[in-house]
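Enquirer: with the input below, show me the fold.
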Amino acid sequence: MKIVSYNLNGIRARLPRLVEYLDEQKPDVLCLQEVKCADEAFPIADIRAAGYDGIWHGQKGFNGVAILTPGAPPKLRRMGLPGDPDDSHSRYIEAEVESEAGNIVVASIYLPNGNPVGTEKFDYKLRWMDRLRAHALELLAEERSTVLAGDWNVIPTDDPDDVFSARAMASDALMQPESRAAYRRVLHLGFTDAIRARYPDGAVYTFWDYTAGCWQRDAGFRIDHLLLSPQAADRLLDAGVDKEYRGREKASDHAPTWVALEG
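Expert: As a prediction, this is how the structure comes out:
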């Protein structure tokens, strides 16, 4: 069972790439982030024509998340992260997905970027991550196979395995000690980082900026993560990044990042 996280950076701009990916890779679950369109503008007809259906939580011009599955859509469990009823950002959607080895809870997550540091945007990022930790603890209490998939907007370490240049990114919100500590607080609840479980060593990047020839120089970093509950980690077969899709025409600046689970 292949579960993919893919920040599209605008579903309408990348629709050909999305349909192409569905056709070529045929994922069992595709979690999208940064779809950047209102609910009524979500191109569900094109997605259905490609053999998929889905659920989505949109926002005009910004943010937006979705979960796609072949045939029928997954069962919606939650739209929006609990803990702040006034939060207007569309950054979290959660579903139950059928599986031969037992149904799986899957969340598509688009964490706040947080830049610039020292502003309300950074404070919002940290508050949002605290809310995510609280909800992740509730999910773990269900003792079910659970995958938290998405663009976490956190580079976990200074290691070249995670970032092309820690010095170049030092002032970015993605690298701040507070951001990393918040990420670790979720991870250390008992989740497994699928990519690092599969590749404990070596550079594995998921994002390359459009500027300064970052893609051509392989100047990337890892911010797209799939965290597995213990029950999901027991089913782990493989994980990776479909890097070639970043190099295609009018591609997203993220590459699809995935985990394969038994069943």
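
Enquirer: can we go C-alpha only for contacts and neighbour counts from here?
Expert: Fine.

Enquirer: let me know how buried residue 26 is, in neighbour terms.
Expert: Per other C-alpha atoms under 10 Å, the neighbour tally for residue 26 reads 17.

Enquirer: same check on residue 177?
Expert: Using other C-alpha under 10 Å, residue 177 has 12 other residues around it.

Enquirer: and the gap between it and residue 183?
Expert: Using C-alpha to C-alpha, to the nearest Å, residue 177 is found at 10 Å from residue 183.

Enquirer: how about residue 74?
Expert: For residue 74, the distance to residue 183 - C-alpha to C-alpha - is 27 Å.

Enquirer: what does residue 67 give?
Expert: Distance of residue 67 to residue 183, computed by C-alpha to C-alpha: 22 Å.

Enquirer: who are the contact partners of the spatially closest residue to residue 114 that is not a sequence neighbour?
Expert: Nearest residue to residue 114, sequence neighbours excluded (C-alpha to C-alpha, 6 or more residues apart in numbering): residue 122, at 4.0 Å. Counting by C-alpha atoms under 8 Å, 6 or more residues apart in numbering, residue 122 touches 113, 114, 115, 116, 173.

Enquirer: what are the boundaries of the strands in the protein?
Expert: 2-7, 29-33, 52-57, 65-70, 75-79, 92-97, 104-110, 146-151, 192-193, 224-228, 236-241, 257-261 (DSSP state E).

Enquirer: deepest-packed of those, please.
Expert: strand 29-33 (a mean of 29; mean count of other C-alpha atoms under 10 Å).

Enquirer: contact partners of that one?
Expert: Contacting residues not belonging to strand 29-33 are listed as 2-9, 63-70, 91, 97, 107-110, 149-151 [C-alpha under 8 Å, 6+ apart].

Enquirer: can you give me the angle it makes with strand 146-151?
Expert: Strand 29-33 runs at 40 degrees relative to strand 146-151, counting by axes from the mean of the first three to the mean of the last three C-alpha atoms, to 10 degrees.

Enquirer: endpoints of stretch 3-12, how far apart?
Expert: Note: stretch 3-12 ends 22 Å apart using C-alpha to C-alpha.

Enquirer: hmm, back to that, what would the contacts of residue 122 look like in CSV with neighbour count and distance to residue 58?
Expert: Output for those, formatted as CSV (neighbours: other C-alpha atoms under 10 Å; distance: C-alpha to C-alpha, whole Å):
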residue, neighbour count, distance to residue 58
113, 19, 17
114, 22, 20
115, 16, 22
116, 12, 24
173, 24, 24
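
Enquirer: and the furthest pair within those?
Expert: 113 and 116 (8.7 Å; C-alpha to C-alpha).

Enquirer: sequence B follows; please return its structure for comparison with A:
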Amino acid sequence: MKIATWNVNSLKVRLPHLLDWLAATQVDVVCLQELKCEDKSFPLAEIEAAGYRAVFNGQKTYNGVAILSRSEITDVVRNIPGFDDEQRRIIAATVNGVRVVCGYFPNGQAVGSEKFEYKLRWLTALTDWLRAEMAVHAKLVLAGDYNVAPEDRDATPEWHDEIHVSVPEREAFRALLALGMTDAFRMFDQAEKSYSWWDYRMMAFRRNVGLRIDHLLVTDALKGEVKSCVIDKAPRKLERPSDHAPVIVELGG
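Expert: You can find the predicted model right below:
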């Protein structure tokens, strides 16, 4: 079972890329972030024609998340229960016995800003809810754009002490791990300077100046099933790409 996460940075713009990528990779489940479209505008017909079912939680212009699956999708939850939030950042569902949580974590704008404080509150609410989810669903994958580079090796030096790499954000990431989850990407030897996001400006992708902020965390019950975890940089090389690359984890019993 292959599960992917991809911030497409506008589903409308990136739909041709997504459809081509689905056909080429045949992944089983895809968690999408930053749809930037309302539910009524979600391209369900095109997704279904590609062989996928879909559940989504959209918002005009900003945010928005979706789960695509080649198998049945059940027990859908939208947003963090009990957390009052107008922003559409979470969708969760069960696929083939695995609880899949897709999240578009807040950016935070700048350390110390109001948006940064919102990010930390959101992360706390997410962690508290996931603790309850994991008590019910032993096999769970938390996939998404976390907007957190958890270690120094996950960011180029230009990002020292900036947003995405600050101590509070990294502590929040470790709190997720402390629930009983593992960063699937770091279960394997990886190349140095492995990133999943590159700014559109200053030829950042060509220079490989980026961040690893797109993650797939797996619970202890799934850890033994993880066969590989890779960043697929191919879509980032296309014309008009998302600034993020997909990340794929392969599970096998």
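
Enquirer: could you pull up the residues touching residue 5 of the second structure?
Expert: 30-33, 102, 143-145, 214-216, 246-248 are the contacts of residue 5 of the second structure under C-alpha under 8 Å, 6+ apart.

Enquirer: with residue 22 of the first structure instead?
Expert: Taking C-alpha under 8 Å, 6+ apart, one finds residue 50 in contact with residue 22 of the first structure.

Enquirer: for residue 261 of the first structure, see how far away it is.
Expert: Using C-alpha to C-alpha, residue 22 of the first structure is found at 18 Å from residue 261 of the first structure.

Enquirer: count of neighbours near the alignment partner in the second structure of residue 119 of the first structure?
Expert: Here residue 119 of the first structure is matched to residue 113 in the second structure, going by TM-score structural alignment. The tally of other residues near residue 113 of the second structure (other C-alpha under 10 Å) stands at 11.

Enquirer: again with residue 200 of the first structure
Expert: Residue 200 of the first structure: 12 neighbours (other C-alpha under 10 Å).

Enquirer: for residue 220 of the second structure, same thing?
Expert: Residue 220 of the second structure, neighbours per other C-alpha under 10 Å, totals 15.

Enquirer: the first structure: which residue goes with that one?
Expert: Using TM-score structural alignment, residue 220 of the second structure sits opposite residue 230 in the first structure.

Enquirer: so its match touches residue 145, yeah?
Expert: Yes - in terms of C-alpha atoms under 8 Å, residue 230 of the first structure counts as a neighbour of residue 145; the distance is 7.2 Å.

Enquirer: gap between the spatially most central residue of the first structure and residue 254 of the first structure?
Expert: When the first structure is reduced to its mean C-alpha position, the closest residue under C-alpha atoms, centre = their mean turns out to be residue 150, at 1.1 Å. Distance from residue 150 of the first structure to residue 254 of the first structure, counting by C-alpha to C-alpha: 11 Å.

Enquirer: what sits in contact with each of these two?
Expert: Joint contacts of residue 150 of the first structure and residue 254 (C-alpha under 8 Å, 6+ apart) are 6, 7.

Enquirer: sorry, back to before: give the aligned equivalent of the residue nearest to the centre of the first structure in the second structure.
Expert: In the second structure, residue 150 of the first structure lines up with residue 144, judged by TM-score structural alignment.

Enquirer: ok, and the closest non-adjacent residue to its match?
Expert: For residue 144 of the second structure, ignoring the flanking residues on the chain, the nearest one in space by C-alpha to C-alpha, 6+ apart is residue 103 at 4.8 Å.

Enquirer: same deal with residue 50 of the second structure?
Expert: In space, residue 50 of the second structure is closest to residue 19, 6.8 Å off (C-alpha to C-alpha, 6+ apart).

Enquirer: burial measure for that neighbour, as a count.
Expert: Applying other C-alpha under 10 Å, we find 14 residues neighbouring residue 19 of the second structure.

Enquirer: where's it relative to residue 180 of the second structure, distance?
Expert: The spacing between residue 19 of the second structure and residue 180 of the second structure, counted by C-alpha to C-alpha, is 34 Å.

Enquirer: what's the average distance of the longest helix anywhere in the second structure to the first structure?
Expert: Among the segments of the second structure that qualify as a helix by DSSP state H, the longest is helix 114-136. When the first structure is superposed, helix 114-136 of the second structure averages 0.9 Å from its matched positions, counting by mean C-alpha distance after the TM-score superposition for the first structure.

Enquirer: mind listing what's buried along that helix?
Expert: Residues 116, 117, 119, 120, 122, 123, 126, 127, 130, 134 are the ones in helix 114-136 of the second structure that count as buried (16 or more other C-alpha atoms under 10 Å).

Enquirer: of these, which pair is most distant in space?
Expert: Greatest spatial distance in the buried residues of helix 114-136 of the second structure: 116 and 134, 26.6 Å, computed using C-alpha to C-alpha.

Enquirer: overlap in contacts of residue 113 and residue 116 of the first structure?
Expert: Residues touching both residue 113 of the first structure and residue 116 (C-alpha under 8 Å, 6+ apart): 122, 173.

Enquirer: just checking, residue 59 of the second structure touches residue 41?
Expert: No - between residue 59 of the second structure and residue 41 there is no contact under C-alpha under 8 Å: 9.7 Å.

Enquirer: show me which of these two is the more surrounded one.
Expert: residue 59 (21 against 13).

Enquirer: distance of the one in the second structure that sits across from residue 252 of the first structure in the alignment from residue 171 of the second structure?
Expert: Using TM-score structural alignment, the partner of residue 252 of the first structure in the second structure is residue 242. Noted for residue 242 of the second structure: a distance of 28 Å to residue 171 of the second structure, by C-alpha to C-alpha.

Enquirer: higher neighbour count, these two?
Expert: The residue with more neighbours, out of residue 242 of the second structure and residue 171, is residue 242; 24 against 14, by other C-alpha under 10 Å.

Enquirer: just checking, the more buried one touches residue 6?
Expert: No - assessed by C-alpha under 8 Å, residue 242 of the second structure is found out of contact with residue 6, at 9.0 Å.

Enquirer: ok, residue 2 of the second structure - contacts?
Expert: Residue 2 of the second structure touches 27, 28, 29, 248, 249, 250, 251, counting by C-alpha under 8 Å, 6+ apart.

Enquirer: just give the closest residue to it, not the sequence neighbours.
Expert: Distances taken as C-alpha to C-alpha, 6+ apart place residue 250 nearest to residue 2 of the second structure, at 4.4 Å, with adjacent residues excluded.

Enquirer: again with residue 241 of the second structure
Expert: residue 235 (6.6 Å).

Enquirer: who are the contact partners of the one you found?
Expert: Going by C-alpha under 8 Å, 6+ apart, residue 235 of the second structure touches 17, 21, 241, 242, 245, 246.
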